[in-house]
Every structure is written in structure tokens, then in C-alpha cells.
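> sequence-free structure coming up:
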């Protein structure tokens, strides 16, 4: 039986990982914009953030996007694991296998960074998504589930804030390599505008890392002090 070129070129593991990775990059922007409401004054932040949470949980379009998100997370993680295992088992080394001279340390350790992020996601989903969906969550003044209170209580512990910030830096390094790699995999990395892709990827990674890191630090300091 002949193989199908379309499946080989378009739905290969690397292409799937690139597509899911770029979708997750887009989701991170939306997620960060929503979480930035936590930087508002407390009386405004609670109502705004809880209303935002209700919008996300009750909108059919958002629900569809959430299913795409779950698929992307699972597919990206499994695909990365399969590719990593196959690369380690490969007997033929890449031409650039002396990578310490040609690549950054985070490019050589994407598997480790990805594993750390996966562990963080499990904790993150347990503490926020699972509690919001299935836990006994108190209601705010408007009768909405008070996700804001859950977030504030979570960031009351300095060690949790530290874990969150360190995970965001792991995410940032993961993005530094992942964004450029995804663009190259999909054939969009042309020498004419490669510098623009690198610059955008760098600033995107820095913005996501700092944006998500500031939030738990700000919440902890403003609500619980040093």
C-alpha cells in the first residue's frame, strides 16, 4: 500500500507539534490578557475577574476553543515525547550533533523544560480548573463562582508563588526555541525575514514570561505582604 504524501508532509508529528504549539502560543496571549485583571484594585478585580470566568464557562464558542486547547495540550505533549524517544533511539546522529557549539542550552533541553511545564500544568489544572468546575466554590456578591478568591488564596503561600514564577521562566525558555522551531517546521522561516521572526519570538517569550510572573508576585505582596 502506497503512503499518502499529504499525510506525510502535513500531518507529520513535527507539523502537528508545530501547529499545536502555535495555537498554544496564541492561547497564552488571551489567557494573559484575562489574568491581567488581577492587577486591578481588589474591589474591581474580583467582580471583573469573576465575570470574565463566567463568560469563559458559559460561551459555546469558548467551550469549542477549550476542547481545541485540551487536544492541543495532549497532542503536543504526546508528540514531543514520541519525537524525543525516537531521536534518542536513532543510530544516525544529526550533522549538527555537537550542539553545545551551535545551539543554546534551552534548545538542547526542550524535553526537560516540557516535562517541568507538564508537571506545572497538572498542578495548575488541579488548583484552579478542577476546583472551579467541581469544587465547593463560594459565590461573590453577584452570585458568580468566586474564582478570584481561589486565586488569591493560592498565591498566599510564597513557595507557591515561587513555583509559579520558576515555571513561567521554564515556559519562557521553552517558547524561545519552540516559536522559531514551529515557524521553521511549517516552512515559514525565510532568510529574508528570519530576523523579524527571531525578534518577535524573543519579545513574545519575554512578554509572556514577565506578564505571568508579575501577577502572583503582585497578588502576594498586595494581599499578604512580604
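Structure received. Predicted model only: the values in this text are computed from it and were never measured.

> From now on I want contacts and neighbour counts done on CA atoms only, so please keep to that.
OK.

> May I see the buried residues of stretch 72-90?
Using 16 or more other CA atoms under 10 Å as the test for burial, stretch 72-90 gives 72, 73, 75, 76, 77, 79, 80.

> Any chance of those in CSV with secondary structure and distance to residue 7 as columns?
Shown next, in CSV, are the buried residues of stretch 72-90 (DSSP: H, G, I helix; E, B strand; the rest coil; distance: CA to CA, whole Å):
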residue, secondary structure, distance to residue 7
72, helix, 18
73, helix, 21
75, helix, 16
76, helix, 18
77, helix, 20
79, helix, 15
80, helix, 18
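
> And the furthest pair within those?
Farthest apart among the buried residues of stretch 72-90 by CA to CA are 72 and 80. That separation is 11.7 Å.

> returning to what we had before: now flag whichever of the buried residues of stretch 72-90 is closest to residue 88.
Comparing the buried residues of stretch 72-90 against residue 88 with CA to CA places residue 80 closest, at 12.3 Å.

> Excluding covalently adjacent residues, which one is nearest to the closest one?
residue 17 (7.0 Å; CA to CA, 6 or more residues apart in numbering).

> quick one: the one you found from residue 23, how far?
10 Å (CA to CA, to the nearest Å).

> another structure for you, compare them:
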């Protein structure tokens, strides 16, 4: 029993670390994306440098590995809990949120990450500025990115609040800070399509 409990705790901590890695990447990615406001030359220069650096394949490998680990552990833990404990896990999760909503949000995030990645890989880095501008001139892309950002912000707030508890720090003291961090990150990402819309007007 102790072995099982220790293994569960270890997996939760590793899962939390994988989530933190993606959190810091989200900030790094935002800082790069914000160069969009500095103009085409600065934006293109950053991504040409980044995509051509040794840092890119290393980061891409770590992102794929940590995302796969995070997803596999989350799914297997939930399936294992359902089998071993039955109806106890049919309670709302997280509080006041039906499990189907929580898992639908996670599924939307995964689909959004895959869609966004494929989309970015299909774009020539040299033409990235104009391609991004064209993308956000289509209403359907606003809907897709808006839904993705909402799902990410919800998951991120929940994760930031609870990862501290998983790592041994009380999360109750950090819910407000977690909300502020999420709002700042989402505002940064939203500023790019909003800037394109403003320029068009």
C-alpha cells in the first residue's frame, strides 16, 4: 500500500513538473509573440533565429515528451480511479464543475495545441508576419483561437492553484495570484489579434 501511495505521489509531482514546464514555455512563447508589436522586421528576425537555433529541436523534444507524459498520466490515473473506486469518482471534478466539462476542456487544449503546431509548421518563417496577419483576418480563426485560449486559461488557473499544493505549498494562498498571472498571459496573447484588428480599422 505504501509503495502504491508513494508511486501515486511521485507521479503527481512529475505530472506537476511537466505542467510547469509548459507554463514557462507559454510565457517564453508569449514573449516571442509580442515582438509582433515591434513590426515585421523584429518579429521575423526573432523566429528566424529561434527556428534555426539548436535550442529549437531540444525544446520541441522536451515539449512533446512532457505533454505526452502529462496526458498519459492524467488519463491512466483517472481510468484507474474509476475502476478501483467506482461511484466515488462520479462527483463533480473540480468542485462545482462536471467531469465531462473538465475533460472536454482538456481535450480542446490538446486539439488546439496540435492544430496550432501543424499550422505554424506549415508556414514559412520568413513570411510569418504576413501569415499571422492573414490568419486573424478570418472570423473562424478568432473563434478557434478564442475557444483554445479560454480552455487553456481555465486549465492553467486550475493547474497553477493546485500544482503548488502538489509540490507541498498551500494553494489557497495563491489562487488570486494564479488568476492574475493567467489574466496577464491571456491579455498578452489577445493583444496580437486585437492589434491586427485595430490596424485594419
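Received, thanks. Keep in mind that this is a model prediction, so the values were computed, not measured.

> hang on, the earlier thing: quick one: map the residue nearest to residue 80 of structure 1 onto structure 2.
In structure 2, the residue paired with residue 17 of structure 1 according to TM-score structural alignment is residue 15.

> check which helix or strand covers its match.
Per DSSP states H and E, residue 15 of structure 2 falls inside helix 2-33.

> What residues sit buried inside that helix?
By neighbour count with 16+ other CA under 10 Å, helix 2-33 of structure 2 contains the buried residues 11, 12, 13, 14, 15, 16, 17, 18, 19, 20, 22, 33.

> With distance to residue 188 of structure 2 as new columns, can these be given to me in JSON lines?
Shown next, in JSON lines, are the buried residues of helix 2-33 of structure 2 (distance: CA to CA, whole Å):
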{"residue": "11", "distance to residue 188 of structure 2": "32"}
{"residue": "12", "distance to residue 188 of structure 2": "30"}
{"residue": "13", "distance to residue 188 of structure 2": "29"}
{"residue": "14", "distance to residue 188 of structure 2": "28"}
{"residue": "15", "distance to residue 188 of structure 2": "26"}
{"residue": "16", "distance to residue 188 of structure 2": "24"}
{"residue": "17", "distance to residue 188 of structure 2": "24"}
{"residue": "18", "distance to residue 188 of structure 2": "23"}
{"residue": "19", "distance to residue 188 of structure 2": "20"}
{"residue": "20", "distance to residue 188 of structure 2": "19"}
{"residue": "22", "distance to residue 188 of structure 2": "17"}
{"residue": "33", "distance to residue 188 of structure 2": "9"}
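
> Strands along structure 2, start to end?
Under the criterion DSSP state E, strands are not mapped anywhere in structure 2.

> any idea how far residue 112 of structure 2 is from the spatially most central residue of it?
Taking CA atoms, centre = their mean, the centroid of structure 2 lies closest to residue 152, which sits 5.2 Å from it. Note on residue 152 of structure 2: its distance to residue 112 of structure 2, by CA to CA, is 9 Å.

> before we move on, what about residue 76 of structure 2?
Taken as CA to CA, the span from residue 76 of structure 2 to residue 112 of structure 2 is 22 Å.

> Next: residue 146 of structure 2.
From residue 146 of structure 2 across to residue 112 of structure 2, the span is 10 Å (CA to CA).

> who's more crowded, these two?
residue 112 (19 against 13; other CA atoms under 10 Å).

> Map that one onto structure 1.
Aligned partner of residue 112 of structure 2 by TM-score structural alignment: residue 120.

> Isn't that match up against residue 169?
No. Using CA atoms under 8 Å, residue 120 of structure 1 makes no contact with residue 169, being 11.8 Å away.

> What's the local residue count around residue 151 of structure 1?
The tally of other residues near residue 151 of structure 1 (other CA under 10 Å) stands at 15.

> Report the contact partners of the counterpart of residue 148 of structure 1 in structure 2.
For residue 148 of structure 1, the aligned residue in structure 2 is residue 129 (criterion: TM-score structural alignment). Neighbouring residues of residue 129 of structure 2 by CA atoms under 8 Å, 6 or more residues apart in numbering: 36, 40, 43, 44.

> again with residue 123 of structure 1
So residue 123 of structure 1 contacts nothing (CA under 8 Å, 6+ apart).

> Check residue 195 of structure 2 too.
The neighbours of residue 195 of structure 2, taking CA under 8 Å, 6+ apart as the test, are residue 37.

> Map it onto structure 1.
Taking TM-score structural alignment, the alignment pairs residue 195 of structure 2 with residue 218 from structure 1.

> quick one: the helices in structure 2?
2-33, 40-52, 55-85, 99-121, 128-135, 139-166, 175-200 (DSSP state H).
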